[in-house]
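Engineer: sequence and predicted model, in that order:
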Amino acid sequence: MVSPIKTVLVIGANRGIGLQFIKTLKQQGWSTIGSIRPETRGDSTVDELIATGSRIVEIDYKDENTIKNAAKEFEDVKLDVLINCAGMALHAPSWHDYSKADLLSHFEVMTIGPLLACKHFLPHLLRAPRATIANISSSMGSISTNIDARVIGYKMAKAALNQLTVTLANDFKARGYTIGVVALEPGAIQTRISKFNGDVDIVESVERMVELIGGVMPEGEPRFLDWRGRGVGW
């Protein structure tokens, strides 16, 4: 018996880790939907995503209406996996140099946007027999392992994303929803966000994270895992 095709939505799919998720899952036979920000439509930065043959949707985490419109555009779609992958540059001023606008921007992109995506795409996830939300986090969002004052805006927003992960996992379990939630640390990958610093191969990291996503159980405890499957402290 042929297994039904699974569908994934990757938010932040025009480059880096998000694009690699699309490529990897497409190769594995998934139906893939990748998001781009509206202003990048027609830009050469989305050419690789277009080349995958994925469906493309416009989402800007800073604009809830784009998330609502995307959910409506795909209102009949069954989502097996939602991957919140968009992020912001890691390199930033010292904590006392941050402005209110800097901090709000980090939270809009890396915490509030993912929450709104989970909210508006929840009906799509509930159509799947078993679905998963994967929030791409960072060990820099770990409170228990924090040792310095670098990039506090990034750290705070990722810590809040981890809180979202735990909260949703516990709420879904209490409601009997068959949706698992996991926070994933992809490792030090050379991407635009990291200014192309890193020593982890993007293909290997994403392939392993795909395996981890496949093993998330709705009834299990919320987990924060690195790309190798090792636990990271909240």
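Structural biologist: Arrived safely.

Engineer: make it CA atoms for all contacts and neighbour counts henceforth
Structural biologist: Noted.

Engineer: center of this protein, which residue is that?
Structural biologist: Central residue of the chain (CA atoms, centre = their mean): Asn84, 2.0 Å from the mean position.

Engineer: show me the contacts for that one.
Structural biologist: Residues counted as contacts of Asn84 (CA atoms under 8 Å, 6 or more residues apart in numbering) are 10-12, 114, 117, 133-136.

Engineer: do that again at 6 Å, thanks
Structural biologist: 11, 114, 135 (CA atoms under 6 Å, 6 or more residues apart in numbering).

Engineer: do Gly18 as well
Structural biologist: 12, 85.

Engineer: that one: what secondary structure?
Structural biologist: helix (DSSP: H, G, I helix; E, B strand; the rest coil).

Engineer: try Asn197
Structural biologist: Criterion first, three-state DSSP; result for Asn197: coil.

Engineer: who's in contact with it?
Structural biologist: Contact analysis of Asn197 by CA under 6 Å, 6+ apart lists Gln190.

Engineer: try 7 Å
Structural biologist: 189-190 (CA atoms under 7 Å, 6 or more residues apart in numbering).

Engineer: buried subset of the contacts of Asn84?
Structural biologist: 11, 114, 135 (16 or more other CA atoms under 10 Å).

Engineer: which of these lies closest to Ser99?
Structural biologist: Comparing the buried ones among the contacts of Asn84 against Ser99 with CA to CA places Pro114 closest, at 22.4 Å.

Engineer: put this next to the first one:
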Amino acid sequence: MTTALMNSLAHGYRAIVIGRSGGIGSAIAAAVQADPACGELIALSRSGDGLDVTSEESVAAAASRLSGEFQLIFCATGGLTIDGVGPEKSLRQITADAMMKQFSLNAVGTALVLKYFAPLLARKERALMGFLSARVGSIGDNQLGGWISYRASKAALNQIVRTASIELARTHPQSVLVPLHPGTVATTLSEKYSGNHARTEPHEAARNLLAVLDGLQPVQTGRFFAYDGSDIEW
């Protein structure tokens, strides 16, 4: 017998997955779609639906086409290599253009998704909203240096989600908004940079992330969690 994936949500919950065309996003969407407790899934992406999180007009238009309340929203957008430019290894490799593109996608994109999609969260019942972050966005955990633009954009994402969680708690007291670190996942994003690290398959990573999100309580909103449920320092 198939068991529910999101046990803390009411049966027949409605869900939105943003970034369904990515490796993790598609796995998140597939896991939610297969959940017998899910009543409706809206899966959006730039390639499939024209949703470009770096464009406010695009994000606003996508959200305006939806109605009613949702109990689960997961934003799986993000980029490590953008327009062929990967993470810097040193200060000498920083360019303003590459850095702005990292912030536009990873940080500003997150803020726009929050601005237009967070109001769709259920107000009087449990509602969950997760965002893909990365452990390298932790300032306290940074022991290696490098990857300045990507690290900084993910640190900004964390602060944006943290701040939004405080505001949303006033109107959505049962909500949980968190940035989540998925681990090293076997996707095209991590392929060139995983080194000797073991990589988790996307479907396993998706279930891990959803399980962590499902187990959080409102008092934990705005904190930074890893795929195994452990706290990550800011």
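Structural biologist: Thanks, I have the structure now. It should be emphasised that the depicted structure is a prediction, and the values quoted were computed from it without experimental measurement.

Engineer: what does the residue nearest to the centre of structure 1 align to in structure 2?
Structural biologist: Under the alignment (TM-score structural alignment), Asn84 of structure 1 maps onto Cys75 of structure 2.

Engineer: and what of Cys118 of structure 1?
Structural biologist: So Cys118 of structure 1 corresponds to Leu114, using TM-score structural alignment.

Engineer: sorry, back to before: dump the buried ones among the contacts of Asn84 of structure 1 into TSV; add secondary structure and distance to Val203 of structure 1 as well.
Structural biologist: Compiled in TSV, the buried ones among the contacts of Asn84 of structure 1 are given as follows (DSSP: H, G, I helix; E, B strand; the rest coil; distance: CA to CA, whole Å):
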residue	secondary structure	distance to Val203 of structure 1
Ile11	strand	18
Pro114	helix	24
Asn135	strand	18
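
Engineer: and Arg228 of structure 1, that one's in a helix?
Structural biologist: No: in this structure, Arg228 of structure 1 is coil, not part of a helix, as judged by three-state DSSP.

Engineer: give me the element the closest residue to it other than its chain neighbours is part of.
Structural biologist: The shortest distance from Arg228 of structure 1 to any non-neighbouring residue, by CA to CA, 6 or more residues apart in numbering, is to Arg208 (6.6 Å). Per DSSP states H and E: Arg208 of structure 1 is located in helix 202-214.

Engineer: that helix against structure 2, how far on average?
Structural biologist: Once the two are superposed, helix 202-214 of structure 1 sits an average of 1.5 Å from its aligned residues in structure 2 (mean CA distance after the TM-score superposition for structure 1).

Engineer: check which residues of that helix are buried.
Structural biologist: Buried residues in helix 202-214 of structure 1, defined by neighbour count with 16+ other CA under 10 Å: 202, 205-206, 208-210, 212-213.

Engineer: go on, stretch 94-114 of structure 2?
Structural biologist: Buried residues in stretch 94-114 of structure 2, counted by 16+ other CA under 10 Å: 98-99, 101-114.

Engineer: out of the residues you listed, who's nearest Ala29 of structure 2?
Structural biologist: Looking across these and measuring by CA to CA, the closest to Ala29 of structure 2 is Val113, at 17.0 Å.

Engineer: show me the contacts for the closest one.
Structural biologist: 53, 59.

Engineer: and after the longest helix belonging to structure 1, which helix or strand comes next?
Structural biologist: The longest helix of structure 1 (DSSP state H) is helix 152-175. Sequence order places strand 179-185 as the next helix or strand after helix 152-175 of structure 1, per DSSP H and E.

Engineer: mean shift between the longest helix of structure 1 and structure 2?
Structural biologist: Helix 152-175 of structure 1 sits 1.4 Å off on average (mean CA distance after the TM-score superposition for structure 1).

Engineer: and Tyr13 of structure 2, how many residues sit next to it?
Structural biologist: 18 (other CA atoms under 10 Å).

Engineer: try Glu221 of structure 1
Structural biologist: Neighbourhood size, Glu221 of structure 1 [other CA under 10 Å]: 15.

Engineer: and it, how far from Ser205 of structure 1?
Structural biologist: Distance of Glu221 of structure 1 to Ser205 of structure 1, given as CA to CA, to the nearest Å: 23 Å.

Engineer: my read: Val57 of structure 1 touches Thr32, true?
Structural biologist: No: counting by CA atoms under 7 Å, Thr32 is not a contact partner of Val57 of structure 1; they are 10.8 Å apart.

Engineer: okay, and the common contacts of those two?
Structural biologist: The overlap between the contact sets of Val57 of structure 1 and Thr32 (CA under 7 Å, 6+ apart) is empty.

Engineer: what ranges do the helices span in structure 2?
Structural biologist: Under DSSP H, structure 2 gives helices at 23-34, 46-49, 56-64, 96-102, 109-117, 148-171, 202-215.

Engineer: the ones you listed into JSON lines, with extra columns for distance to Ser230 of structure 2?
Structural biologist: As requested, the helices of structure 2 are arranged in JSON lines below (distance: least, CA to CA, whole Å):
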{"stretch": "helix 23-34", "distance to Ser230 of structure 2": "20"}
{"stretch": "helix 46-49", "distance to Ser230 of structure 2": "31"}
{"stretch": "helix 56-64", "distance to Ser230 of structure 2": "31"}
{"stretch": "helix 96-102", "distance to Ser230 of structure 2": "26"}
{"stretch": "helix 109-117", "distance to Ser230 of structure 2": "22"}
{"stretch": "helix 148-171", "distance to Ser230 of structure 2": "16"}
{"stretch": "helix 202-215", "distance to Ser230 of structure 2": "9"}
